[in-house]
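S.K.: Kindly generate the corresponding structure for this input.
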Amino acid sequence: MLEIIFEDEFIIVCKKPPGIPTQTPKSGVTDMVSLLKNYRVSKGEPHYVGLVHRLDQPVEGVMVFAKDKKSAAALSAQMQAHTFEKYYYAMVEGTFSPACGTLENYLLRDGKSNVSSVVPKDTTGAKRAELSYETVKTMEDRSLVRIQLKTGRHHQIRVQLAHAGHPIIGDKKYGRNTPGYLPLGLCSYHIGFIHPVTKKKVVYEITPSGAVFQQVSYE
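M.R.: Reported below is the predicted structural model:
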């Protein structure tokens, strides 16, 4: 279940499978943080795992975790400064026009329902959300788009794409409530950041493995 992409004494880069939470307070539920803590302990290392960023439970993707507090602080600072690169592939309904562009909205999160909505700018508690998109491939009824996050809001990509009229395939929360099950067509395939100790730019990528991404070339 745990797929390590890169590891040194300061960071662990790994792939989060779809369906596994990044972190959860629920007892008895496997999450990425607990998996990595157990992994470190099994190697005789301290169990500390610094959480730097999150992915929604149904989303697969590449993630970085810190192995000490100083590295966690350095990576978190990059997140706050919006210099941490995050690119996603999304399989969406329909075809974007124009084929590339920017989406900017204001989102409001409902903590009780765990749902975010697009609201007017002056709504109390609303937060600005921005992403850029580029159509990679168009098929009969769907499109593969590349997403770059400019901000990191709750369910941001899912909410903004649905609001734009192109919900993500398999997204029952923000898209069509179609019968049967389709895995969410969203993958965080690229992260880039400055290594907290070497200070060198590093980039890590994965190829989406979800069913909705099959038969698509990513070259």
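S.K.: alpha carbons only for contacts and neighbour counts from here, please
M.R.: Noted.
S.K.: leaving aside the residues next to it on the chain, what's closest to Gly61?
M.R.: Ser188 (4.2 Å; CA to CA, 6 or more residues apart in numbering).
S.K.: Make sure Val118 is indeed in a strand.
M.R.: Yes - under DSSP: H, G, I helix; E, B strand; the rest coil, Val118 sits within a strand.
S.K.: Here is a second sequence; please produce its structure as well for comparison:
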Amino acid sequence: MTGSDGRPTPAPKLPVLYEDNHLLAVVKPPGILSQADETGEADMVSLLKDDLKQRYNKPGNVYVGLVHRLDRPVGGAMLFAKTSKAASRLSESVRSRNFDKLYLAVVHGAPPAPHGRLRHFLRKDAGRNIVTVHDKPLNDAKEAILDYAVVAKQGSHALVAVKLLTGRSHQIRAQMAAVGCPLVFDRKYGAPPVQGEQDIALWSTSVGVTHPVTKEWLTIVAQPPATEPWSRFDEHHFAKALHAISAEGGMDR
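M.R.: Predicted coordinates for the structure are as follows:
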């Protein structure tokens, strides 16, 4: 990677949450692509390949399989496969919805109910890189479903736990905005403007899946950073969020 002055920029640190011969889970920093695109900018798959080469002194190519994606502005727990067999089995878990993804969001206001399910239809506007939210099916619109639970409130903000039942681009951002609760710093979906650039308040806090080899259920957890607006809440709130959907929404696996 190179900066605006043409000099190499150091690769971002990718804290390892879990690793064995088959899987690798790390903390994705906000602003990094999940996989390479036409821009040639840094992406998680390439960064992890380089990291594995260095850590294990491997001279040739290494395998890193993309299992699921996080939108570029989103940080947090992200799981990758280290073998093609693991990638195939994990991809099947994603297709069969045996793959839990729990997010934390800090929103303006609070949803109308302390917990519930949101179901909309999202249409992607590729030109503007934004999705529009609709209550009824439309051509080219994809169904989007999520469960949420309000974990805590601090002033005019709420900490919300979100479990995705579908994985659509910008899904949480768009659906929360549609019920009047845009994510903090998410100006694209209606949050008030602030000075300077800020990461939107959305974090992948937990990923759960059946291990492709041992067949045991594996849960990977990443706590949000101690920065605004996450600093308005504490570890107790974040721990509570991991159980909020199951306890309040009846969403036990």
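S.K.: Quick TM-score on the pair, please.
M.R.: Comparison of the two superposed chains (TM-score structural alignment, normalised by the length of the first structure) gives a TM-score of 0.95, and 219 aligned residues with a CA RMSD of 1.5 Å.
S.K.: State the distance from the residue nearest to Gly61 of the first structure to Pro46 of the first structure.
M.R.: 28 Å (CA to CA, to the nearest Å).
S.K.: quick one: which of the two has more around it?
M.R.: Ranked by neighbour count (other CA atoms under 10 Å), Ser188 of the first structure and Pro46 place Ser188 first, with 25 against 13.
S.K.: Figure out how far the host helix or strand of the more buried one is from the centre of its chain.
M.R.: Using DSSP states H and E, Ser188 of the first structure sits in strand 186-194. Offset of strand 186-194 of the first structure from its chain centre (CA atoms, centre = their mean, to the nearest Å): 8 Å.
S.K.: how close does it sit to the second structure?
M.R.: With mean CA distance after the TM-score superposition for the first structure, strand 186-194 of the first structure departs from the second structure by a mean of 0.4 Å once superposed.
S.K.: Output the contacting helices and strands for the helix or strand following that strand.
M.R.: Later in the chain than strand 186-194 of the first structure, the nearest helix or strand by DSSP H and E is strand 201-205. If you count contacts as 3 or more CA pairs under 8 Å, 6 or more residues apart in numbering; DSSP states H and E, strand 201-205 of the first structure packs onto strand 186-194.
S.K.: Show me what the residue nearest to Gly61 of the first structure lines up with in the second structure.
M.R.: Correspondence of Ser188 of the first structure to the second structure, assessed by TM-score structural alignment: Ser204.
S.K.: just Val41 of the first structure next, same as before
M.R.: Checking TM-score structural alignment: Val41 of the first structure goes with Lys53.
S.K.: do Val62 of the first structure as well
M.R.: In the second structure, Val62 of the first structure lands on Ala77 (TM-score structural alignment).
S.K.: same deal with Asp110 of the first structure?
M.R.: Match for Asp110 of the first structure (TM-score structural alignment): Asp125.
S.K.: Might you report the residue contacts of that match?
M.R.: 131-132 (CA atoms under 8 Å, 6 or more residues apart in numbering).
S.K.: where's it relative to Gly76 of the second structure, distance?
M.R.: Counting by CA to CA - Asp125 of the second structure and Gly76 of the second structure are separated by 26 Å.
S.K.: Please apply the same query to Val207 of the second structure.
M.R.: The gap separating Val207 of the second structure from Gly76 of the second structure is 10 Å, by CA to CA.
S.K.: Who has more neighbours out of the two?
M.R.: More neighbours surround Gly76 than the other of Val207 of the second structure and Gly76, with 24 against 20 (other CA under 10 Å).
S.K.: Give the helix, strand or coil label for the more buried one.
M.R.: Put simply, Gly76 of the second structure is strand when judged by three-state DSSP.
S.K.: Would you agree it is in contact with Pro29?
M.R.: Yes - counting by CA atoms under 8 Å, Gly76 of the second structure touches Pro29, with 6.7 Å between them.
S.K.: What is the burial count for Val16 of the second structure?
M.R.: Considering only other CA under 10 Å, Val16 of the second structure is surrounded by 14 other residues.
S.K.: how much does the strand ranked longest in the second structure stray from the first structure?
M.R.: Using DSSP state E, we find that the single longest strand of the second structure is strand 141-154. Compared with the first structure after the fit, strand 141-154 of the second structure shows a mean deviation of 0.7 Å (mean CA distance after the TM-score superposition for the first structure).
S.K.: Buried residues of that strand, list them for me.
M.R.: 141-153 (16 or more other CA atoms under 10 Å).
S.K.: Where does stretch 25-36 of the second structure end up in the first structure?
M.R.: Against the first structure, stretch 25-36 of the second structure falls on residues 13-24 (TM-score structural alignment).
S.K.: What is the distance between the matching stretch and the centre of its chain?
M.R.: Worked out by CA atoms, centre = their mean, stretch 13-24 of the first structure lies 10 Å from the chain centre.
S.K.: Which helix or strand contains the equivalent of His53 of the first structure over in the second structure?
M.R.: Using TM-score structural alignment, the partner of His53 of the first structure in the second structure is His68. According to DSSP H and E, His68 of the second structure maps onto no helix or strand at all.
S.K.: roughly how far apart are His68 of the second structure and Gly180 of the second structure?
M.R.: Taking CA to CA, one finds His68 of the second structure at 28 Å from Gly180 of the second structure.
S.K.: next one: Ala36 of the second structure
M.R.: Distance from Ala36 of the second structure to Gly180 of the second structure, by CA to CA: 33 Å.
S.K.: And for Glu235 of the second structure?
M.R.: 27 Å.
S.K.: And for Ala152 of the second structure?
M.R.: If you go by CA to CA, the gap between Ala152 of the second structure and Gly180 of the second structure works out to 17 Å.
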